[in-house]
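Engineer: pasting the sequence and the predicted coordinates here, then a few questions.
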Amino acid sequence: MNIIAFKHFSFDDESAITAWAVRQGHTLYVLTPSDLESYPNSDAFDMLVILGGPMSVYEEERYPWLVEEKRFVRRCIDEGKPVLGICLGAQMLSDVLGGTVYRNDRKEIGWHEINRTADRHPSLENLPETFVSYQWHGDTFTLPEGATRLAYSEACGIQAFAYGDNVLALQFHLETTPACIDEMLNTWSSEIVDAPFIQHPSAIVAQADRSKTSHAMLCGILERLATTVGAV
């Protein structure tokens, strides 16, 4: 199976996804939307992963490449391909499905508790009812019509939603590695302020080993989404 991952900033770390793909015998192609002159043909890939980024999906004037990326994502959904959106990717899925993305009144930065809703979805079968994941976001979004809310946190009412069996949006970062966390804390240190849902860097780094558990949860999600290839 061929998988495309959209990467939106240089030090994002897709290694957990790459490791899963290698173990499963899949091929992962990492593309940077801002550098693309054209997007892949539908027959060139089977699954799409949209990673995070520091931009907002509504900043099309500042990042004009967002227009084509969103058009491509919508096409993937319409064609029934499995699509996983993470953070910016989740917000993009809300946007292209008719939801609204906007600035939340509080940022979440650090390791925060997430609760599943009563609604079930096959892709989240391996996740406990309550778990902790890394977060770094200031935007949030509304639930698109026809979507199912799957998770929430104290600071963010929608942490995950599904649109059918093959489209999944995750606001949280199960893919994050300790190295990426260190770089985020260094590069975006100005965002670390005294606020209820922003943890001190020392508290964030002290919990970096949680990434091992996060990667295991992510692998389960990817594996279940992969089973939907060709289902639509």
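Structural biologist: Structure received. None of these values were measured; they are calculated from a predicted model.

Engineer: from here on, contacts and neighbour counts on C-alpha atoms
Structural biologist: Will do.

Engineer: who's in contact with residue 197?
Structural biologist: Contacts here follow C-alpha atoms under 8 Å, 6 or more residues apart in numbering; on that basis residue 197 touches 106-110, 155.

Engineer: repeat that with 10 Å
Structural biologist: Residue 197 is in contact with 106-112, 135, 154-155, counting by C-alpha atoms under 10 Å, 6 or more residues apart in numbering.

Engineer: for residue 46, see how far away residue 64 is.
Structural biologist: For residue 64, the distance to residue 46 (C-alpha to C-alpha, to the nearest Å) stands at 26 Å.

Engineer: looking at those two, which one has more neighbours?
Structural biologist: Between residue 64 and residue 46, residue 46 has the larger neighbour count (other C-alpha atoms under 10 Å), namely 19 against 11.

Engineer: ok, the closest residue to the more buried one other than its chain neighbours to residue 48 distance?
Structural biologist: Closest residue in space to residue 46, ignoring its immediate chain neighbours: residue 2 at 5.4 Å, by C-alpha to C-alpha, 6 or more residues apart in numbering. Relative to residue 48, residue 2 is positioned 9 Å away (C-alpha to C-alpha).

Engineer: putting a second one here so we can go through both:
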Amino acid sequence: MTDIVILTHIDYCHPGHLARVLDEAQLDFSVLRVDLGELDGLDLDRPKAVAIMGGPMSVNDPLPWLQTEVAALQHFIRRDIPMIGHCLGGQLLAKALGAQIHKMPYTESGWQTLERTPAAAQSPWLSHLPEQFDIFQWHGDTFMLPDGAQPLLRNPWCENQAFAWGDKILALQGHPEMTEELVRQWLGDWSHLLDPSEPSQQSLDTMLSNLQQRVRDLNRTAEGFYRHWLAMMAA
């Protein structure tokens, strides 16, 4: 087992660009499928940094492995190690910190613009970003803010898009890890679940328009998050 652990929950929500960043930095990492029981038996005192990826399930689903994962995250919180959560991963961090997760009245999907909250002015997690930027979204649940959290990002569809907790935890509602291949895979397999007549959802054509440039911009956004996460590991 390596010092960097990535928790995943289904085959098509893999680390994406995060894996590229770690490979380019020549950092070893382990990817575990929590839904397949691969978190069982992990020495929870070993990891020095943890990333939690997305998935189609809800944090509130009655799945025993979700309870196992939340308990593991609470152990990592007590150890004060750097963690970054993506979509479901951000919701799992919120739950581990005692916050509620609830279903929204609509799905938010596509390239959505986020803006900083007033509380985010000095956040090191956002030091590489402008006041507004786009991120890829696909979620129907959202998290409330845990006690002591610093709200970082918001937009009209989802008031709580990101929060920091302490110095080393970042929970994101969006998907900064997306690659061009992953966007095309999701849209090829799951676009029938979307309803572009809803204002919170984009059409397939809109999501694929200028995709290469959109992903390049998203990669830069992700890299800033990941650099700070890794810097916290070394601190």
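Structural biologist: Right, received. Where do you want to start? Source: prediction; values computed, not measured.

Engineer: just the TM-score for the two chains, thanks.
Structural biologist: The TM-score (TM-score structural alignment, normalised by the length of the first structure) is 0.93; 229 aligned residues with a C-alpha RMSD of 1.6 Å.

Engineer: how about the residue of the second structure positioned farthest from its centre, secondary structure?
Structural biologist: Here the second structure reaches farthest from its C-alpha mean at residue 197, the gap being 26.1 Å by C-alpha atoms, centre = their mean. The three-state label given to residue 197 of the second structure by DSSP: H, G, I helix; E, B strand; the rest coil is coil.

Engineer: just checking, it touches residue 203?
Structural biologist: Yes: taking contacts as C-alpha atoms under 10 Å, residue 197 of the second structure lies within contact range of residue 203: 8.2 Å.

Engineer: residues in contact with residue 20 of the first structure?
Structural biologist: Residue 20 of the first structure is in contact with 26, 28, 215-216, 218-220, 222-223, counting by C-alpha under 10 Å, 6+ apart.

Engineer: do a quick rundown of the helices in the second structure.
Structural biologist: Per DSSP state H, the second structure carries helices over the ranges 17-24, 64-79, 88-96, 180-190, 204-208, 211-234.

Engineer: any idea how far the most centrally placed residue in the first structure is from residue 170 of the first structure?
Structural biologist: Centroid-nearest residue in the first structure: residue 86, 0.4 Å away (criterion: C-alpha atoms, centre = their mean). Residue 86 of the first structure sits 5 Å away from residue 170 of the first structure, going by C-alpha to C-alpha.

Engineer: shared neighbours of those two, which are they?
Structural biologist: 51, 93, 160.

Engineer: contacts only, for the second one.
Structural biologist: For residue 93 of the first structure, the residues meeting the contact criterion (C-alpha under 10 Å, 6+ apart) are 50, 57, 70, 73-74, 77, 83-87, 99, 101, 141, 143-144, 161-163, 167-170.

Engineer: flag every buried residue along stretch 101-119 of the first structure.
Structural biologist: Under the neighbour-count criterion of 16 or more other C-alpha atoms under 10 Å, stretch 101-119 of the first structure has 101, 106-112, 114-116 buried.

Engineer: so which of these are in strands?
Structural biologist: Cross-referencing those against strands under DSSP state E gives 101, 106-112, 114-116.

Engineer: need those residues in a markdown table (columns: distance to residue 186 of the first structure).
Structural biologist: Output for those, formatted as a markdown table (distance: C-alpha to C-alpha, whole Å):
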| residue | distance to residue 186 of the first structure |
| --- | --- |
| 101 | 27 |
| 106 | 21 |
| 107 | 18 |
| 108 | 17 |
| 109 | 13 |
| 110 | 14 |
| 111 | 17 |
| 112 | 20 |
| 114 | 25 |
| 115 | 29 |
| 116 | 31 |
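
Engineer: and the furthest pair within these?
Structural biologist: 101 and 111 (22.6 Å; C-alpha to C-alpha).

Engineer: what lines up with residue 229 of the second structure in the first structure?
Structural biologist: Superposed on the first structure with TM-score structural alignment, residue 229 of the second structure falls opposite residue 225.

Engineer: burial measure for its match, as a count.
Structural biologist: Residue 225 of the first structure has 22 neighbouring residues, counting by other C-alpha under 10 Å.

Engineer: mind listing what it touches?
Structural biologist: Counted by C-alpha under 10 Å, 6+ apart, residue 225 of the first structure has contacts 47, 81-84, 122-124, 165-168, 219.

Engineer: where's residue 152 of the first structure relative to residue 38 of the first structure, distance?
Structural biologist: Counting by C-alpha to C-alpha, the gap from residue 152 of the first structure to residue 38 of the first structure is 36 Å.

Engineer: how about residue 66 of the first structure?
Structural biologist: Counting by C-alpha to C-alpha, the gap from residue 66 of the first structure to residue 38 of the first structure is 13 Å.

Engineer: ok so, going back, so which of residue 2 and residue 48 of the first structure has more stuff around it?
Structural biologist: residue 48 (23 against 15).

Engineer: residue in the second structure paired with that one?
Structural biologist: Aligning on TM-score structural alignment places residue 48 of the first structure opposite residue 50 in the second structure.

Engineer: OK, contacts around that match?
Structural biologist: 3-7, 29-30, 73, 76, 81-85, 169, 229-230, 233.
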